[in-house]
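Visitor: This is the structure alone, sequence omitted:
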């Protein structure tokens, strides 16, 4: 029953979000276009519910010469690829805003495990152990507010599994509130390979 209510809530909140955020979208679009050449949106293949692939949307924060399908924290020198507009968008997490469309059309939920890249085979396999590939991925999730890029694969998958086993209104509200705090504090973001 909660899964139905959760989906209805996702549709309503994402629809309202698109309307309310549209002025900010226009400002961000102008910022991106003035700052660098390339498309406004960045599309990337991710793993969705039941391991069905979909394309996640983000505001483009990197140059068009950036290697494709590689997490930023694994790049040798990520700062050289990130645009000036991108630095601001990433620090404030505003680059994630287009995912309200992914939520509206049913690719994602507001809260759930963050969708893995299609080629993050180790994370996908580890999540299978906990059933974390069997729910809609989220804009934010328990692993996101428990360390984000600082977590290793096994720990991240285990936390995603904890979310799945305890999924409910209390867990979703906790993740959402902790996300607001993490965004303000800019917790757990790593750019470039971990030493």
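Guide: Received the coordinates, thanks. Since the model is a prediction, treat every value here as computed from it, not as a measurement.

Visitor: C-alpha from now on. contacts and neighbour counts both.
Guide: Will do.

Visitor: Buried residues in the longest helix along the chain, which are they?
Guide: When the chain is parsed with DSSP state H, its longest helix is helix 2-35. Going by neighbour count (16 or more other CA atoms under 10 Å), the buried part of helix 2-35 is 6, 7, 10, 11, 14, 15, 18, 25, 28, 29, 31, 32.

Visitor: and of those residues, the nearest to residue 156?
Guide: Using CA to CA, residue 6 comes nearest to residue 156 of those, at 23.0 Å.

Visitor: and the gap between the closest one and residue 103?
Guide: With distances taken as CA to CA, to the nearest Å, residue 6 is found 11 Å from residue 103.

Visitor: Give the full set of residues in contact with residue 154.
Guide: 123, 126 (CA atoms under 8 Å, 6 or more residues apart in numbering).

Visitor: what about 6 Å?
Guide: For residue 154, the contact set (CA atoms under 6 Å, 6 or more residues apart in numbering) is empty.

Visitor: With residue 153 instead?
Guide: residue 123.

Visitor: what do you get if the cut-off is 8 Å, keeping everything else the same?
Guide: By CA under 8 Å, 6+ apart, the residues touching residue 153 are 122, 123, 126.

Visitor: What ranges does this protein have for its strands?
Guide: Here the chain has its strands, by DSSP state E, at 41-47, 53-59, 109-111, 138-140.

Visitor: Pick the most deeply packed of the ones you listed.
Guide: Stretch with highest mean neighbour count among the strands of the chain: strand 109-111 (a mean of 26; mean count of other CA atoms under 10 Å).

Visitor: ok, structure two:
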């Protein structure tokens, strides 16, 4: 498009705030941002759960970004998702990490996270669905279980370790959770020291 003007050139690079709302398909080979809406300005989003959809496949996404256009805001968010889900090869937790685990992970666990980990630590290697963990711990549903690990999950990256719990997909596609022997020992020792 050509803009004709006798006056000064328009400010084409003026940045505005855009709110980008969507879902991240975490089950795709390459996690993909599915944008539902781009709103000009800041939008109040209210409280949302961390995951949704069949078997908690999708992570909710809502970001406010400064951009020159809605298209630029979408591009930035696609790049952010690609970077955030980039594979980092952090080492697994080991017995020698007890102090690191105690100081930087265990002390920040919510009561819900501790309840879930206590169940998983009783039988290392046994896989539980979110629904099973919700029923055992008295939580409302599997979404609460999935959302419980949102904050602690970020702490793993702060200390450059893999997740201190294990997840996967059962044959029926449901998300399952478990602890390895090493993860269970770290949790149990931290629990004992905390008493």
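Guide: Okay, I see it. Predicted, not measured: the structure shown is a model, and the values here were computed from it.

Visitor: overall similarity of the pair, as a TM-score.
Guide: The TM-score (TM-score structural alignment, normalised by the length of structure 1) is 0.26; 83 aligned residues with a CA RMSD of 5.1 Å.

Visitor: circling back: now, of the contacts of residue 153 of structure 1, which are buried?
Guide: 123, 126.

Visitor: which among the contacts of residue 153 of structure 1 gets closest to residue 59 of structure 1?
Guide: Nearest to residue 59 of structure 1 out of the contacts of residue 153 of structure 1 is residue 123 (CA to CA; 24.4 Å).

Visitor: That closest one against residue 157, yeah?
Guide: Yes: between residue 123 of structure 1 and residue 157 there is a contact at 6.7 Å, judged by CA atoms under 8 Å.

Visitor: Residue 129 of structure 2 contacts residue 168, correct?
Guide: No: the pair residue 129 of structure 2 / residue 168 is not scored as a contact, 9.7 Å apart, by CA under 8 Å.

Visitor: which residues in structure 2 form helices?
Guide: So, for structure 2 - with DSSP H - the helices run 70-84, 98-104, 111-122, 130-137, 142-148, 150-158, 181-194.

Visitor: Tell me which of those lies nearest to residue 38 of structure 2.
Guide: Closest among the helices of structure 2, once you apply CA to CA, is helix 70-84, at 6.6 Å.

Visitor: What residues sit buried inside the closest one?
Guide: 70, 73, 74, 76, 77, 78, 81.

Visitor: can you name the two of those that are farthest apart?
Guide: It's 70 and 81 that sit farthest apart of these, by CA to CA, at 16.7 Å.

Visitor: circling back: what's the longest helix of structure 1 packed up against?
Guide: Other elements packing on helix 2-35 of structure 1 under the criterion 3 or more CA pairs under 8 Å, 6 or more residues apart in numbering; DSSP states H and E are helix 84-92, helix 99-104, strand 109-111.

Visitor: taking those together, which one is wrapped up most tightly?
Guide: Mean neighbour counts for those (mean count of other CA under 10 Å) peak at strand 109-111, with a mean of 26.

Visitor: helices and strands around it, which ones?
Guide: With contacts taken as 3+ CA pairs under 8 Å, 6+ apart, strand 109-111 of structure 1 sits against helix 2-35, strand 138-140, helix 169-185.

Visitor: The longest one versus helix 84-92: what angle between them?
Guide: Here helix 2-35 of structure 1 runs at 150 degrees with respect to helix 84-92, directions being taken by axes from the mean of the first three to the mean of the last three CA atoms, to 10 degrees.

Visitor: Helix 2-35 of structure 1 to strand 53-59, inter-axis angle?
Guide: 50 degrees.

Visitor: quick one: helix 2-35 of structure 1 to helix 169-185, angle?
Guide: Interaxial angle of helix 2-35 of structure 1 relative to helix 169-185 (the same axes, to 10 degrees): 20 degrees.
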